[in-house]
Structure formats: C-alpha cells, structure tokens
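>>> build me a structure from this.
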Amino acid sequence: MTDQVIDVTDLRRSYAGGFEAVRGTSFTVGRGELFALLGTNGAGKTSTLEVLEGLARPTGGTVRVLGHDPYRERAAVRPRTGVMLQEGGFPSELTVDETARMWAGCTSGARPAADVLASVGLGGRGGVRVKQLSGGEKRRLDLAMALIGDPEVLFLDEPTTGLDAEGRRETWDLVRALRDRGTTVLLTTHYLEEAEQLADRLAILHEGRIAATGRVADVVASQPSQISFELPEGYFPGDLPPLAPLGVTGHDVQGRTVRLRTDELQRAATALLTWAEGAGVALRRLDVRAASLEEAFLQIAKDATNEKETVR
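Below is the predicted model of the structure:
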C-alpha cells in the first residue's frame, strides 16, 4: 500500500456550457496527514472534493483514493471513507438516534451509534428531531455520520460552519485526535485560522488552479512580517534608521502611521526599538506581528489575479 492515500494528477472538471471549474490541479495527501484545500468562492474546492468523494467523474486527469478510482471503483473506496458534505440533508422528522441507527444500517463496520454521537457532543440529544436541532447541532450530526464507519480517509467540507467558538474548538480537538490515530483528512474551510491550526499541508486554489501549496509554515513564511507604529511628533520617515539593511522590503505611510514589511522581524524590531530608546521617544500604537495565513492567502490570491491580468 502506497503512503500516498490521495493522488490527484492534472484534474479537470467542466460543467455544461463549457465552464471549467477545475483547470489542471495536482497534489498528493499522505497517510495520516491533514491537508487543507483553500480558496475563495468559486475557486473549485467543492468541485475537486466531489470528484475525490466519487460523486462525480473528472473531465480530465486522474484521481486515486486508496489506490482506486473513486468513481469507477466506488465499491472499493466508499466503505473506507467518511464524507461530511456542506449540508447533510437527513430526514427532518427522524430523531438524532433514529438517524444514527439508519445511517449505521447502511454503513459497513459501523461503530455503536451512541459512541459516535457522544464523541461530537450529541449524547444527550438522541430524542430530538433533526428539524429541531440548531444549525451547529446539525453540523455535529453531519460529522457524526461521517465518522460512524471509522473511516481511513475523511473528507470534511466546511465542517464548522454554524458552530459557535466553543463548538469549533471542540471539533478541532476531535479532528486532531482522528489524525493522530492515523486517519487521513482532506478539509475545505473558509476559516483560515482553522486551516492554520489543523493542517499539515495545504493548497490554495484560485480560479480552478493551485496558486500555492506546501506546509502551512512555509506558505505563511513566504509573506513578510509587519511592524506598524505612529511616528512621534516632530519626526518624519527619513529620521528612521536605514531600513534596507534591516530586511525591510517595503513600507507605506498614512498620516503619521508607518507600516514596515520585513523578512527579518526580530532584527528590524530590535533596531527600531533601539533607535526609539536612543532618541528618547515612544512609538505609540506599536504592533509587531509575523505574517498570518490570512495575509498569505489574500496576497497569493491577489498575485494570481494580477498575473492573469498581465498575461491578458
């Protein structure tokens, strides 16, 4: 058995009318890895996920999950995977317990329904009808049914939409525990903090193509850190120490607020504070921060758009 549980090569997916939602994406996901697929609305995330889940055939390229074509060899793949769609669509009149028993009856090697419901915080809601659940509770039920077969590969499409902060954190802990047990997880999410907290690696999709991929730390590190502060009265940007030797790659000034972009955060911040100490001034509204995944995501999407416009 290969260590690459998911293998996508030059995947393309088109819809009626000729719209190409996925335009030649390639990536792999290793056993026990959590891989996040990110992108703005319409980037091709769900279109890619549906092919991997065996719900649609690719227009071009090849996809393998656990060594099999998930669409043509669905019988070999589906019992070993769990799928959490953006909306579960369970019968609204069934109770939570009835839904779990129904789903278990359709699942090979199903875990005890009570155990799965308890693991997602629905242990005390078994007698409640699905239509009476809150939005967050419905997402918990969706997750429970994705886990009931104890899958080797878990597909999570926006798993924490509708959850409050506590529920989101609890879901993160559960997903981490699954990964630590060896479950391979492919996640799509609009919550960039979620991807930053959970993912081992990620890919950022933009208009059907991968604009960036790699370890989360490496993608974030591709963007500069930032230092912002308010210039003291009587001082101007030219009074600051020379910026280029400090790894400052750019800056902008708005009123008296200065923002520096640097690849050497500690060095630049130390030099700036040393200058302020020597000048006997205070840098008000001082904010020193490393790049975040959100900043990297926005810049990568912007660069991809600019590159496309340049090609045109």
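>>> CA atoms for contacts and neighbours, from now on please.
Noted.
>>> spell out the secondary structure type for Arg13.
Of the three states, Arg13 takes strand under DSSP: H, G, I helix; E, B strand; the rest coil.
>>> now do it against Ala301, distance only.
Arg13 sits 21 Å away from Ala301, going by CA to CA, to the nearest Å.
>>> got it, and Val253?
According to CA to CA, Val253 and Ala301 sit 24 Å apart.
>>> who has more neighbours out of these two?
Neighbour comparison, Val253 and Ala301: the larger count goes to Ala301, with 20 against 15 (by other CA atoms under 10 Å).
>>> show the contacting residues for the more buried one.
When contacts are counted by CA atoms under 8 Å, 6 or more residues apart in numbering, Ala301 is found next to 206, 211.
>>> how about this one, so we can line them up?
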Amino acid sequence: LFAEIFLLLSHFYTGVSQVPNFPEFVIVGLMDELQVEHYDSNTRRYVPKQDWANRMTEDDQTYWDRYTQIARGTQQWFKGNIEIVKQRLNQTGGVHVYQWMYGCEWDDETDEVVNGYWQDGFDGEDFLVLDLKTETWIAPVQQAVPTKQQWENDKAMLARYKHYYTTECVDWLKKYVEFGRSSLMRKDLPSVSLLQKTPSSPLTCHATGFYPDRADLFWKKDEEELHEDVVKGEILPNHDGSFQMSVDLDLSGLKDEDWGRYSCVFHLAGGQEVSKRLDKRDIRTNWKTNDGGLVGGIAVLAVIGCIIGFFVYKKKHPKGKDPHQDH
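Below you'll find the model as predicted:
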C-alpha cells in the first residue's frame, strides 16, 4: 500500500505582489507536514508553531531573533526577485506570486539521505528546479535559461548546495526529530463513521483524527478491495494537526442480503487498521421518514477543509553561507 517511509523537512517561501488581504511575504517550515515555524511580513517575527520547537533555543538563545532578522532580509530579496522575473517574462503590473520550496528527506532506519530538493515557481508554474543527483538546473521556461547557465557555471555554489542538502539540512531534520519525537513519530488511529445524505445517495465512509497522513481508506467486499463503484477523496488536514479522508460507495446495485459482506477499512502506514462492517443501523443521516422523523441519528456530513494555499521555501539557514542568489 505504501512506499518506504522517509522523514521530510521542508520550507516554503511565498512572495506576492498586489494581492489584497494577504501578507506580502510568508515563510512556513514543515516537518513531515506538521507546521513548526512561521514568519510573515505583517508580524515581522519568526516564531515557533509547536511547543517543542522552542527547544531550538537550548543551544542558541538568540535563535528566533536571529532568524527573524534573516527572514526580514529574505523578504527584501524576494521583493527584488519578483521584479526581476516580471522583467524576464515581459510583465508589468497585476497580481504575481513568486514561490521557493526546498528541503531534504532522510531514512531514520538506514541513516540514508534520500533526497534534497530546491524548486522555484512564478505565478503557479515551475521556473527553476535543482536536480541534485546530476548537479544541474532544470529550466522549464525559456526565460529561466540565463539563470540556469549562470548557476551551472558556478561550481562552488553547486558544491555548497549539495553539501547543505545532504549534510546540514539533514542535521536540522534530526534535531527536529529529537525535540519533537513524541509529536512527529506518533501514530493515531481515527474514528470511522458511515454517512449518507439521502437513501439514494452514495454511502460515505469517513475517517477523522488519524496521524500521520500516510494512510489509506477503502471499501472491500469479503476480502477483496473494491475499485469499481467507489470514489476516494483526498486526505485533508484538521485544525488540531490530525487528518481526515473519505471514500464513497455506490449502493444502487447492492442487494440487502449482501450488506454484511462489505466493510470499510482504514489502514495506517506501519500496519495498524480499523475496519467497520456495513450495517444499516450504523449509518448516520439527515434524511427524514414520511412522518418527519429522523432516520439513523444525527448527521455529521461536514468535511473540514484546511488549505495551506501557498508554497515556497524558507531556507533554514544553517551556520554556513547564505545561499540566496538573485535570478
């Protein structure tokens, strides 16, 4: 069901131009999809988003102040880069979004650095991508070719990046794991409910409250997973850091005597499962009988959607040289 599990540290920077009611610049630091750091141009402070992240000051009392200053400088760098890319693309006014994402993956079982990545984007499309294995830059658009050529000729910069993503970034990742192990390595099973809007609606199996997001939810008949007459939803975040997902089953062709052969199965990475057999008495709904009564109990058919609608990297400047280079 799942690929091998790796730990991922990633940072997202987003700079915007002429976007109303949105900060001009935002940094989000994530550890395995859990937000641990934040900066924006409204608050102008680099702050922890998890209690355990405060432990970053154990070895460095000035940690948050120092990275606040770095973030403020990067904010100005981003503002300049938006103008440079606009000129490259022959654009002037209007709404524009410049994004930068970077990070590294690590296998905590083998201590192997799986991958490091850097990706630039402008107005929702790739602009420059680093291929760390070949130590080359990919330019998806013609306007990025001059930067690609310039950066590939700078062998010292490429060597610096390779060292950062394969060594220093992973050192930061390991520190986060050390401080936040109880949160980052936890495994929470969900509550699973059967929901239906009307008697003719598809039956929804809804799982909520699980962690991490490496999970699967599916319908099966007897012991065989169903692929027909099912519609699977995306994994969505809950406000408390856990996750939810749902999968619909079309009941139109289902015979009454076959109901007991169907079940909804939630599978969490690592092997833990929750199974719920299809039973009419367990279905929650808000459709009414002819006498106006409610059938099946209280409806809970709302799916909470939380979106991190921007991305782009925040470089977690280690002790080394600032890698930012103008386009």
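>>> would you pull the TM-score for this pair?
Remark: TM-score between the superposed chains equals 0.24 [TM-score structural alignment, normalised by the length of structure 1]; 128 aligned residues with a CA RMSD of 6.4 Å.
>>> next up, identify which helix or strand Ala177 of structure 1 is on.
Following DSSP states H and E, one finds Ala177 of structure 1 within helix 165-180.
>>> repeat for His163 of structure 2
For His163 of structure 2, the enclosing helix or strand under DSSP H and E is helix 155-163.
>>> who are the packing partners of whichever helix or strand comes after that helix?
Toward the C-terminal end, the helix or strand that comes next after helix 155-163 of structure 2 (DSSP H and E) is helix 169-184. Helix 169-184 of structure 2 sits against strand 7-17, strand 25-31, strand 96-107, with contacts defined as 3 or more CA pairs under 8 Å, 6 or more residues apart in numbering; DSSP states H and E.
>>> out of those strands, flag the one nearest Trp219 of structure 2.
Nearest to Trp219 of structure 2 among those is strand 7-17 (28.9 Å), distances taken as CA to CA.
>>> report all helices and strands that the closest one contacts.
Here strand 7-17 of structure 2 touches strand 25-31, helix 63-88, strand 96-107, helix 169-184, going by 3+ CA pairs under 8 Å, 6+ apart.
>>> as TSV, the ones you listed with distance to Asp248 of structure 2 and mean neighbour count would be great.
Formatted as TSV, the helices and strands packed on strand 7-17 of structure 2 follow (distance: least, CA to CA, whole Å; neighbours: other CA atoms under 10 Å):
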stretch	distance to Asp248 of structure 2	mean neighbour count
strand 25-31	31	24
helix 63-88	43	17
strand 96-107	33	23
helix 169-184	30	17
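>>> turn these into CSV, columns for distance to Phe218 of structure 2.
CSV is the format used below for the helices and strands packed on strand 7-17 of structure 2 (distance: least, CA to CA, whole Å):
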stretch, distance to Phe218 of structure 2
strand 25-31, 27
helix 63-88, 43
strand 96-107, 28
helix 169-184, 25
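>>> relative to Lys155 of structure 2, how far out is the residue nearest to Cys205 of structure 2 when sequence neighbours are not counted?
Once flanking residues are discounted, Cys205 of structure 2 sits nearest to Leu194: 4.7 Å by CA to CA, 6 or more residues apart in numbering. For Leu194 of structure 2, the distance to Lys155 of structure 2 equals 58 Å [CA to CA].
>>> element containing Leu205 of structure 1?
Assigned by DSSP H and E, Leu205 of structure 1 falls in strand 201-206.
>>> continuing past that strand, what's the next helix or strand?
Note on strand 201-206 of structure 1: by DSSP H and E, the next helix or strand toward the C-terminus is strand 209-215.
>>> give the other helices and strands that the helix or strand just after that following strand contacts.
The helix or strand immediately downstream of strand 209-215 of structure 1 is helix 216-221, counting by DSSP H and E. Under the contact criterion of 3+ CA pairs under 8 Å, 6+ apart, helix 216-221 of structure 1 touches helix 293-311.
>>> buried stuff in the helix it packs on?
For helix 293-311 of structure 1, the neighbour count (16 or more other CA atoms under 10 Å) marks 293, 295-297, 300-301, 304 as buried.
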